[in-house]
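**Student:** One predicted model, sequence on top.
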Amino acid sequence: MVITNSQSSTNVEEIAAGVYRINTPVVLPGDAGGFSFNQYLIVDDEPLLFHTGPRRMFPLVLEALASVIEPARLRHIAFSHVEADECGSLNEWLAVAPDAAPLCGTVAAMVSITDLADRAPVALADGQAVSLGRHSVRWIDTPHLPHAWECGFMMEESTRTLLCGDLFTQGGATLPALTTSDILGPSEAFRRSMDYFSHTRNADAMFERLAQLEPTTLACMHGSAWSGDGAGLLRALARSVHQ
């Protein structure tokens, strides 16, 4: 792990071949355990950033990303759904990466990003893949899972890394970048304390579709990324949300 800012403890670590987790720990009011925000950088011929981080966190994330590649090299600024930590600094990234474009699902492009972004988005249909060079990402629509009509995730196919957004959100500010330990228990405890799932009736089918991708790394937006039988863990989460 490389600490890129000593004051914020923002850090970078490679969690799969060419896939880097950028992490900033934070202290939330009334929360002694802290929290964290992650972004994921895929380094390739056409580098991709998944999650921008909140707008006010942009200088920290920019500094961290610049420790890996020149920010102007970015070509894709992607995210799961429209929320401050997902795409709050989208326009700041477009300003420092003049050849980059927003990369999102068709619903996000239609209802929000065409208006919000300073550059036109590239809208991906459900199941559509984009080659970055050695890596390839595939967009999967997951409306309302865990929340937002426009929600979706990306599967990086060469490393079998599922960029799974708010699924498996874990509290805590000092968690390891990548773990093989249990994240279902902590993430479900966190979810039940402030239930942010929409509980869409289509959840089971969407969980199963994600499981069938057979990811071996789950790149979570909050807390540790996880390595192991991703299909099994996704099916376990599907069962747990019914309890």
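**Tutor:** Cool, got the structure.
**Student:** Every contact and neighbour count from this point should use C-alpha atoms.
**Tutor:** Noted.
**Student:** What helix or strand is the spatially most central residue of the chain located in?
**Tutor:** Geometric centre of the chain, nearest residue: residue 165, 4.0 Å, by Cα atoms, centre = their mean. Residue 165 belongs to no helix or strand when elements are defined using DSSP states H and E.
**Student:** For it, which residues are in contact?
**Tutor:** Neighbouring residues of residue 165 by Cα atoms under 8 Å, 6 or more residues apart in numbering: 80, 153, 219, 220, 221.
**Student:** Kindly recompute the last result at 6 Å.
**Tutor:** Taking Cα atoms under 6 Å, 6 or more residues apart in numbering, we find residue 165 in contact with 220, 221.
**Student:** before we go on, here's another structure to hold up against the first:
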Amino acid sequence: METLVTEIAPDIYRLSTYISDADFMFNQFLVNAEEPLLFHCGLRALFPLVSEAMARVIPVERLRWITFGHIEADECGSLNSWVAAAPRATVAHGTMGCLVSVNDMSDRAPTPLQDGEVIDLGGKRVRRIETPHMPHGWDAGLLYEETTGTLFCGDLFTAMGDAPALTEQEIIGPALAAEDVFGATCLTARTAPTMLRLAALEPRTMGLMHGPAYAGDCGRALRELSAAYAERFALSLDGGAPGRRGP
């Protein structure tokens, strides 16, 4: 098992570990700027591999920001390992997530971020976008890097299996197939509108946590996935969508 490093946009690196036994991929993203930022910490057991991969780009102790989408082991399981390795780094998460979890679980007091709040990294600017319960977790939120138009979209478009580092191939079908298996997305009246809010950004690249980085028509992909989830939500009101576990 190894962690591969790929530059998916200028000074934005995908740190990717494929676990063959699970047939599943775990990705973290490094924004290399005057104040480097890590989005997703990864599983605690993967910290040695991921930190070694980061060190091919920057010394780990240079890291200045550590953040993630929501509270889940593959998002923040190794949080305190990164805190120990990067003594000058600030932990940041959405305000709700800090109140209910991160204040307690982090060895370093976190900085709460408001919806739409921008962190100027020096050469890069990242914006926190609150997406509660989308795809899941009431503390959920994503990150948008404004200078490159890169949306770090977390568990959206999750796909099973290995994947290339960067693709323009269709990603809706694999995402819906994975949804049929896992049933991981919270389908609510807010799911589709929240995705349309992301589509309005018209990202140039999307960093998927479980799948390839995507360099096709990101706005269109978000709108198509939004429509598919809206259809599934409507079906759930009538007793459940075929091929899906539960409402």
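**Tutor:** Yes, it's here. Model, not experiment: these values are computed from the prediction.
**Student:** What would you report as the TM-score here?
**Tutor:** The TM-score (TM-score structural alignment, normalised by the length of structure 1) is 0.93; 231 aligned residues with a Cα RMSD of 0.9 Å.
**Student:** What's the match for the residue nearest to the centre of structure 1 in structure 2?
**Tutor:** The alignment partner of residue 165 of structure 1 in structure 2, by TM-score structural alignment, is residue 154.
**Student:** Give me the aligned partner of residue 13 of structure 1 over in structure 2.
**Tutor:** Residue pairing (TM-score structural alignment): residue 13 of structure 1 is matched to residue 6 of structure 2.
**Student:** so its match sits in a helix?
**Tutor:** No - per DSSP: H, G, I helix; E, B strand; the rest coil, residue 6 of structure 2 lies outside any helix segment and is strand.
**Student:** my guess is it meets residue 12, correct?
**Tutor:** No - using Cα atoms under 6 Å, residue 6 of structure 2 is not in contact with residue 12, being 8.4 Å away.
**Student:** Between those two, tell me which one has more neighbours.
**Tutor:** residue 12 (22 against 15; other Cα atoms under 10 Å).
**Student:** in what helix or strand does residue 154 of structure 1 lie?
**Tutor:** Secondary structure from DSSP H and E places residue 154 of structure 1 in strand 152-156.
**Student:** That strand aligns to what range in structure 2?
**Tutor:** Aligned using TM-score structural alignment, strand 152-156 of structure 1 spans residues 141-145 in structure 2.
**Student:** just the strands in structure 2 please.
**Tutor:** For structure 2, applying DSSP state E gives strands covering 3-9, 12-19, 24-31, 37-39, 65-67, 90-94, 111-113, 118-120, 125-130, 141-145, 150-154, 166-167, 205-208, 213-214.
**Student:** give the contact list for the residue of structure 1 sitting at the aligned position of residue 205 of structure 2.
**Tutor:** Residue pairing (TM-score structural alignment): residue 205 of structure 2 is matched to residue 217 of structure 1. Residues near residue 217 of structure 1 by Cα under 6 Å, 6+ apart: 161, 226, 227.
**Student:** before we move on, what about residue 178 of structure 2?
**Tutor:** Contacts of residue 178 of structure 2 by Cα under 6 Å, 6+ apart are residue 159.
**Student:** what's the counterpart of it in structure 1?
**Tutor:** Under the alignment defined by TM-score structural alignment, residue 178 of structure 2 corresponds to residue 190 in structure 1.
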